[in-house]
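Visitor: the following comprises the amino acid sequence and a computationally predicted model.
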Amino acid sequence: SPVCPRLRTLFLSSNIFHRVNSDFFQSMASLRVLKLSYSNPLLFEISKVVSLQHLDLSHSRIERLPIEFKYLVNLKCLNLEYTYGVLKIPPKVISNLKILQTLRMYECATVPQARDSILFGDCRVLVEELLCLEHLSVFTITLNNFHALQRLLDSCMLQYVSTPSLCLSHFNNSKSLGVFSLASLRHLQTLHLTYNDLEEIKIDNGGEVKRVRELSAPNLKRVEIENCQDMEEIISSEKLSEVPAEVMENLIPFARLERLILEELKNLKTIHSKALPFPCLKEMSVDGCPLLKKLPLDCNRGLERKIIIKGQRRWWNELQWYDEATQNAFLPCFKPF
């Protein structure tokens, strides 16, 4: 085992550990920063490094956090993002990290949970443990229950905590979701929806949300987004590039969308970078979106003349079209307010 009493930072990312001696970290009494992303770390040994302040386990193959993690009382930053396979986080581990300042759990534990995990069921136990962290200033999270989300939104903790990313997953087969007052989630830039049964969503007062990732909600029929002053795009081209090629071949964003309503999105520049077929779209309403200069409309869909597009006359006249044929196809579809 290494003898490094003065070692303060150790990066072991992208390593496959088949065997590590139980005393591997024993002579690292000064270790403050440990990065094990993209690895399969042996977590029980890590729990002995009580000097740790920053621990990065993102994208790792961990399946559970040991109860001994509660002894990492000096931990200030814990990154568990994209640890999809986590089956269990025991109670009183997160809440015992009293001086934790940054907790990243975006896309953490997306598989069914063990019954004694704080992520089992409706995630409300997780939220209650978060509320015990008096020094928390940044966190990202995945929630699967509206009541847990509402408990979070109602808490005074959000007045001083930054939440860059929020994922709402598998909301108990809910077909309709209304998300209001997201402005209380400071610095929220990405809202990710990942459940197949969702048919309707309304987002109002979205604060700093810049994009909504809804590609995992293939049954959406109605999308209504209002008063999100920082939103710049609905479907991000950057995020689409992350989708595997074999999935993209069969993926049609908004394949079942019937109504799209966008209001008071002052910085919205694009819905999608390319034209979409919108096979089921019946109505598109745009108001208070001065920077939205191009609609992702396919010429063939316009020729069917089954879509109603509502908006201000001035906005319509300033739209930029892919070509003259597309413009002519959709001219009869416009109905001014």
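Guide: Structure received. A quick note: this is a predicted structure, and the numbers were derived from the prediction, not measured. Numbers count the residues shown, from 1 in each chain.
Visitor: use CA for all of it now, contacts and neighbours both
Guide: Noted.
Visitor: gap between Arg314 and Leu78?
Guide: Relative to Leu78, Arg314 is positioned 50 Å away (C-alpha to C-alpha, to the nearest Å).
Visitor: isn't Ala325 right up against Arg301?
Guide: No - with contact taken as C-alpha atoms under 8 Å, Ala325 and Arg301 are classed as non-touching, separated by 11.7 Å.
Visitor: more neighbours: which of these two?
Guide: Neighbours per residue, other C-alpha atoms under 10 Å: of Ala325 and Arg301, the larger number sits with Arg301, 19 against 13.
Visitor: element containing the more buried one?
Guide: Counting by DSSP states H and E, the element that carries Arg301 is helix 299-304.
Visitor: go on, Gln150?
Guide: With DSSP H and E as criterion, Gln150 is part of helix 146-154.
Visitor: which strands or helices does that helix pack on?
Guide: helix 124-130 (3 or more C-alpha pairs under 8 Å, 6 or more residues apart in numbering; DSSP states H and E).
Visitor: following element in sequence after the helix it packs on, please.
Guide: strand 138-143.
Visitor: so which elements touch that following strand?
Guide: strand 102-104, strand 165-168.
Visitor: Arg314 and Leu78: who's more crowded?
Guide: Each of Arg314 and Leu78 has its neighbours counted (other C-alpha under 10 Å); Leu78 has more, 21 against 10.
Visitor: just the element for the more buried one, please.
Guide: According to DSSP H and E, Leu78 maps onto strand 77-79.
Visitor: now do Val247
Guide: In this structure, Val247 sits in helix 245-248 according to DSSP H and E.
Visitor: show me what that helix is packed against.
Guide: Packed next to helix 245-248, using 3+ C-alpha pairs under 8 Å, 6+ apart, is no helix or strand.
Visitor: next SSE after it?
Guide: Immediately after helix 245-248, counting by DSSP H and E, sits strand 259-263.
Visitor: what's the next secondary structure element after the helix holding Arg301?
Guide: Using DSSP H and E, the helix or strand that follows helix 299-304 in sequence is strand 308-311.
Visitor: got the buried residues for that next one?
Guide: The neighbour-count check on strand 308-311 (16 or more other C-alpha atoms under 10 Å) flags Ile308, Ile309, Lys310, Gly311 as buried.
Visitor: the third one and Glu283: what is the separation?
Guide: By that I understand Lys310. Going from Lys310 to Glu283 by C-alpha to C-alpha gives 8 Å.
Visitor: between these two, which contacts overlap?
Guide: Contact criterion C-alpha atoms under 8 Å, 6 or more residues apart in numbering; residues shared by Lys310 and Glu283: none found.
Visitor: this is the other structure I want to compare:
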Amino acid sequence: MTIPTFSDVLVAHDRIKPFIHRTPVLTSSFINELCGAELFFKCENFQKAGAFKARGAVNAVFGLNEDQASLGVATHSSGNHGSCLSYAAGRRGIPCTVVMPHTAPQAKKDAVRGYGARIVECEPSTSSREAVFAEVVSKSGAEFVHPYADPRVIAGQATCSKELVEQVEGIEVVIAPIGGGGMVSGSCLTLSNLAPDIQIYAAEPEQADDACRSFKAGHIIADDAPQTIADGLKVPLTDITWNFVKNHVADILTASDNEIIDAMKLTWRRMKIVIEPSSAVSLATIFKNKQVFAGRRVGVILTGGNVDIEKLPWL
């Protein structure tokens, strides 16, 4: 297991700058009053391909040598990593294949195809996606870019928190959603080096709370096919992301699907920005645990905005 270093983050940020946005940080006095804290929303919903995962995908793709790149890249993904890897591969002009559950939102499938990738569908379980993916790679020889258990990806995701602490002074807490743990691991990597006094929290759906249970148990607990409205957070931790979580995360907080939907609706209505359910988990857990964040300056990473507007969760 290769653990990325902060030097890898600095290299990654220079590598990806031509291909990503330095996303803005927004605030809402209304939401601040409701939760009793000062929130600073790092808006990765405005990122290329609509999600923070563009950072890690671009870093991985543009870090390949010519021989590796010639065979293309492949991954398994419920949506955002797949579309972001497709985006990165398209910018480099190489093939990309994405294994996706057939239940993935149509908007995310359309985005993957729109960037030029090929989709191979699987059942909505970790075991199925891994089995189908193994067959795809054995035939193509493509470079596997894992959605989160990849040091190149984690180093890329770590650039988000680097920008956040450069944009906002005096942050005391950073919170981000957790599924496989790529963004949280990247946040841990950056903040433990740049701002070790900042506490790091992770937010997770109650109906896919394997990371929370792992954190309490002290070892990885993996669910194969959890069901939650937050489709991007159904995957389990791996050894590399668990290494960051167990050493740097203060706590993992959870919220119900209804609470996630309420936070998503509030963000749409009051901030006038589009976020997806997986992105709303952090705000939902802040409202549910006001005593943890009260009076503090909190960086909230809004991880993505890829929503199927024909199937909004409150319809």
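Guide: Received it, and whenever you're ready, just let me know what you need. As the structure is a prediction and not an experimental result, all values here were calculated from the model.
Visitor: can you give me the TM-score here?
Guide: The TM-score (TM-score structural alignment, normalised by the length of structure 2) is 0.23; 128 aligned residues with a C-alpha RMSD of 7.1 Å.
Visitor: any chance of TSV for the helices and strands packed on strand 138-143 of structure 1, columns mean neighbour count?
Guide: Shown next, in TSV, are these (neighbours: other C-alpha atoms under 10 Å):
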stretch	mean neighbour count
strand 102-104	22
strand 165-168	21
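Visitor: can you redo those as JSON lines with distance to Glu226 of structure 1?
Guide: JSON lines is the format used below for those (distance: least, C-alpha to C-alpha, whole Å):
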{"stretch": "strand 102-104", "distance to Glu226 of structure 1": "28"}
{"stretch": "strand 165-168", "distance to Glu226 of structure 1": "18"}
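Visitor: could you pull out the helices in the stretch 201-315 of structure 2 for me?
Guide: 210-217, 239-248, 257-266, 277-288, 290-293 (DSSP state H, counting those that start in this stretch).
Visitor: most tightly surrounded among these?
Guide: Of all the helices of the stretch 201-315 of structure 2, helix 277-288 carries the top mean neighbour count, a mean of 27, counting by mean count of other C-alpha atoms under 10 Å.
Visitor: same for it, what does it pack against?
Guide: Secondary-structure packing of helix 277-288 of structure 2 (3+ C-alpha pairs under 8 Å, 6+ apart): strand 173-177, strand 199-205, strand 249-255, helix 257-266, strand 297-302.
Visitor: need the ones you listed in JSON lines (columns: distance to Lys109 of structure 2).
Guide: Shown next, in JSON lines, are these (distance: least, C-alpha to C-alpha, whole Å):
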{"stretch": "strand 173-177", "distance to Lys109 of structure 2": "22"}
{"stretch": "strand 199-205", "distance to Lys109 of structure 2": "23"}
{"stretch": "strand 249-255", "distance to Lys109 of structure 2": "27"}
{"stretch": "helix 257-266", "distance to Lys109 of structure 2": "22"}
{"stretch": "strand 297-302", "distance to Lys109 of structure 2": "21"}
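Visitor: so which of the ones you listed comes closest to Ser86 of structure 2?
Guide: The minimum distance between Ser86 of structure 2 and those falls on strand 297-302, with 21.1 Å, by C-alpha to C-alpha.
Visitor: between the closest one and strand 199-205, how big is the angle?
Guide: Taking axes from the mean of the first three to the mean of the last three C-alpha atoms, to 10 degrees, one finds that strand 297-302 of structure 2 is oriented at 40 degrees with respect to strand 199-205.
Visitor: what's the burial count for Asn317 of structure 1?
Guide: Other residues lying near Asn317 of structure 1 total 9 when counted by other C-alpha under 10 Å.
Visitor: I misspoke; the intended subject was Met284 of structure 1.
Guide: 19.
Visitor: next, the buried residues of the helix of greatest length in structure 2.
Guide: Ordering each helix of structure 2 by length in residues (DSSP state H) puts helix 151-167 first. By neighbour count with 16+ other C-alpha under 10 Å, helix 151-167 of structure 2 contains the buried residues 151-165.
Visitor: okay, the angle between it and strand 297-302?
Guide: In terms of direction (the same axes, to 10 degrees), helix 151-167 of structure 2 departs from strand 297-302 by 140 degrees.
Visitor: other SSEs contacting helix 151-167 of structure 2?
Guide: By 3+ C-alpha pairs under 8 Å, 6+ apart, helix 151-167 of structure 2 packs against helix 6-16, helix 53-62, helix 182-194.
Visitor: tell me which element Glu135 of structure 2 is part of?
Guide: Here Glu135 of structure 2 is assigned to helix 126-140, by DSSP H and E.
Visitor: same for that helix, what does it pack against?
Guide: strand 73-76, strand 96-101, strand 118-122.
Visitor: in the following helix or strand past the first one, what's buried?
Guide: Spelled out, it's strand 73-76 of structure 2. Sequence-wise, the next helix or strand downstream of strand 73-76 of structure 2 (DSSP H and E) is helix 80-92. By 16+ other C-alpha under 10 Å, the buried positions in helix 80-92 of structure 2 come out as Asn80, His81, Gly82, Ser83, Cys84, Leu85, Ser86, Tyr87, Ala88, Ala89, Gly90.
Visitor: isn't the fourth one right up against Ile119?
Guide: By that I understand Ser83 of structure 2. No - Ser83 of structure 2 is beyond contact range of Ile119, at 10.3 Å (criterion: C-alpha under 8 Å).
Visitor: now the common contact residues for these two.
Guide: Contacts common to Ser83 of structure 2 and Ile119, judged by C-alpha under 8 Å, 6+ apart, are Lys109, Val112, Arg113.
Visitor: tell me the angle of the host helix or strand of the first one relative to strand 118-122?
Guide: Here Lys109 of structure 2 is covered by helix 106-114, with elements defined by DSSP H and E. Following the same axes, to 10 degrees, one obtains 140 degrees for the angle between helix 106-114 of structure 2 and strand 118-122.
Visitor: what number of residues lie near Asp67 of structure 2?
Guide: Close neighbours of Asp67 of structure 2, defined as other C-alpha under 10 Å, add up to 8.
Visitor: show me the contacts for Leu253 of structure 2.
Guide: Tyr201, Ala202, Ala203, Glu204, Cys212, Thr285.
Visitor: now the residues you listed as TSV including distance to Ala250 of structure 2?
Guide: As requested, the contacts of Leu253 of structure 2 are arranged in TSV below (distance: C-alpha to C-alpha, whole Å):
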residue	distance to Ala250 of structure 2
Tyr201	6
Ala202	8
Ala203	11
Glu204	14
Cys212	11
Thr285	14
